[in-house]
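> Give me a 3D structure for the following:
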Amino acid sequence: MSTIIVTSSGSRCDRWATAACVSSLDTTTRYRGRCSSGSLLGVASGGGPLATTAANSSTPPVVRRLPAMAPLAIKGVMLSRQKELPKLPVPPLSETLERLWLSLQPILSAEQLQASRKAIDKLGERGGEGEYLHRMLTYRYKRLDNWLDEWWLNTAYLDVRTPLPVHSSPAAIFPRQTFTSEEDFLLFAAKLTAALLEFKDLIDRQALPPDLAGHLPLDMTMYFKLYCMHRVPKPGRDVLVSYADEPDPPRHIVVMHNNHASTPIVMHGGRIAITEVSCDLHVLYIGT
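This next block holds a predicted model:
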């Protein structure tokens, strides 16, 4: 399901055309899964919580039927280079502990640094808890495409309690548009809608060419999370729900206008004519 917000203010037809974007969860990634090489989340723990997480790593994730978590059939060029993606590596324990130590130095007092140094050294002892946790992490690395994928999704997104706009969900503001009539701005909204549906059609047919960083391919599975997905608020941790892989996936678009929500636009195929969308929006606009 997609949403269009049609707004009007004042008697003039000068309006800001705004497009709300789905939180794409790091679409440009170098590794399999979702972990961006430029924005890794580091979580340090010297006690039980991390051990508990590792021990329970086989617990099913809270995410419901995400298409990218299941093997995807390659039916177009879009996923043609997925097998070239390397797995996110697990650095040696000594390297992880050294990075932790360096990251603490600018923010801790001398007394706190001294205590942290002792804790880090203890965690790195042979046969200690750190070695056990690293062994569990290595096991997770071997059995999953991306060992950080589920943890990153939960910790960086679904567990976050701050408001989603700005903090998590990106948005884009288009250049200011000057319209000469109501039909003008409805036509603009129709063109935007048609373009979004054309892009969805490219994803559904896997016709998008692989994204590249230089000559290196990037993970393309994130595109399957752009449509037919929403985030359900829950205490403690939200839940992502996807209907993209349903036998009869949603084909309607919600339009919000004057505090009314309706679904006048229904797709009967991969694309929809701009004139049809414009007509549907016009009927809704004059009726609410």
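
> drop to CA atoms for contacts and neighbour counts, all remaining ones
Fine.

> Do a quick rundown of the helices in the stretch 51-200 of the chain.
Secondary structure of the stretch 51-200 of the chain (DSSP state H, counting those that start in this stretch): helices at 93-104, 110-123, 129-143, 149-153, 164-167, 182-204.

> of all those, which lies closest to residue 233?
For these, proximity to residue 233 was assessed by CA to CA; helix 164-167 is nearest, at 10.8 Å.

> Contacts for the closest one, please.
Residues outside helix 164-167 that contact it (CA atoms under 8 Å, 6 or more residues apart in numbering): residue 171.

> To check against the first, give me the structure of this:
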Amino acid sequence: MTSTASTDQNTLPRLPVPTLAETARKYLKTVAPLLNNDEFNETKKIVEQFRQESEPLQELLLKRAQTEENWLSQWWLNKTYLEWRLNLPIYYNPAIVLPRQSYRDFDGQIQFAANFVHGVLRYRSLLDGNQIPIDRFGTDPLCMDQYNKVLGICRIPAKSIDRLHLYNKNGHRHVAIFYRNN
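Sure, this is the predicted structure:
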């Protein structure tokens, strides 16, 4: 039997909290090519001082990891998406690049658009019916939670941090089509 999107969701391991030593090592490896020797040595001193003083912060992360399904995901969502103020279509929205099409007439464009919407709705039906095969890294199952948030979700602007509204999949069945910016 093929595993589907929610089959193994509850059996996935939690995202581990990296150790302070691991985080410091990765940080130094990342910045090393960007710094000269003096700057890198100064950065190493600052990182070591941070490591010595930050054990209480590490403990807070470990506690959060025990109470949250994923200790990082809400912070990631907030900082990289909901608080960010760049243009959404260019920087954040999922996009599809389709092969160039040649249409004989306007009816060809309409037919292509109708087929595209039909394909999206078929995919939505597979999602709703839990028929999407689970993604894997080798043999290990990956979290499929994001698939349920691709369709039927709306970002609602707010002053300091936007919010997301996920519509009930049974109550809302609309497609918005924009034509000539209308």
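
> so what number do they get for TM-score?
Here the TM-score for the pair of chains, by TM-score structural alignment, normalised by the length of the second structure, is 0.85; 180 aligned residues with a CA RMSD of 2.3 Å.

> re the thing from before, including distance to residue 278 of the first structure and mean neighbour count, could the helices of the stretch 51-200 of the first structure go into TSV?
Formatted as TSV, the helices of the stretch 51-200 of the first structure follow (distance: least, CA to CA, whole Å; neighbours: other CA atoms under 10 Å):
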stretch	distance to residue 278 of the first structure	mean neighbour count
helix 93-104	54	14
helix 110-123	63	14
helix 129-143	50	16
helix 149-153	37	18
helix 164-167	28	11
helix 182-204	5	18
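
> Pick out the residue nearest the middle of the second structure.
By CA atoms, centre = their mean, the second structure has its centre lying nearest to residue 146, at 6.5 Å.

> ok, now how distant is that residue from residue 17 of the second structure?
Residue 146 of the second structure is 21 Å from residue 17 of the second structure, where distance means CA to CA, to the nearest Å.

> and residue 51 of the second structure, what pairs with it in the first structure?
Aligned counterpart of residue 51 of the second structure in the first structure: residue 124 (TM-score structural alignment).

> Is its match in contact with residue 96, as I believe?
No: judged on CA atoms under 8 Å, residue 124 of the first structure makes no contact with residue 96 at a distance of 9.8 Å.

> Aligned counterpart of residue 184 of the first structure in the second structure, please.
Under the alignment (TM-score structural alignment), residue 184 of the first structure maps onto residue 108 of the second structure.

> Could you check how many residues crowd around residue 128 of the first structure?
As a burial measure, residue 128 of the first structure scores 11 neighbours (other CA atoms under 10 Å).

> Nearest residue to it in space, ignoring adjacent ones along the chain?
What sits nearest to residue 128 of the first structure in space, not counting adjacent residues and going by CA to CA, 6 or more residues apart in numbering, is residue 122, at 7.5 Å.

> circling back: mind checking which of the helices of the stretch 51-200 of the first structure is nearest residue 49 of the first structure?
helix 129-143 (11.0 Å).

> which residues in the second structure does stretch 208-225 of the first structure align to?
Counting by TM-score structural alignment, stretch 208-225 of the first structure corresponds to residues 132-149.

> Please point out which parts of that stretch sit buried.
Neighbour counts over stretch 132-149 of the second structure (16 or more other CA atoms under 10 Å) mark 132, 134, 141-144, 148 as buried.

> Taking those residues together, which two end up most distant?
The farthest-apart pair in these, when distances are taken by CA to CA, is 141 and 148, at 16.4 Å.

> For residue 137 of the first structure, see how far away the residue nearest to residue 128 of the first structure is.
With CA to CA as the criterion, residue 122 of the first structure and residue 137 of the first structure are 19 Å apart.

> With residue 109 of the first structure instead?
Applying CA to CA to residue 109 of the first structure and residue 137 of the first structure gives a distance of 31 Å.

> and residue 20 of the second structure, what is it in contact with?
Per CA under 8 Å, 6+ apart, neighbours of residue 20 of the second structure: 51, 55, 58.

> Alright, calling it a day.
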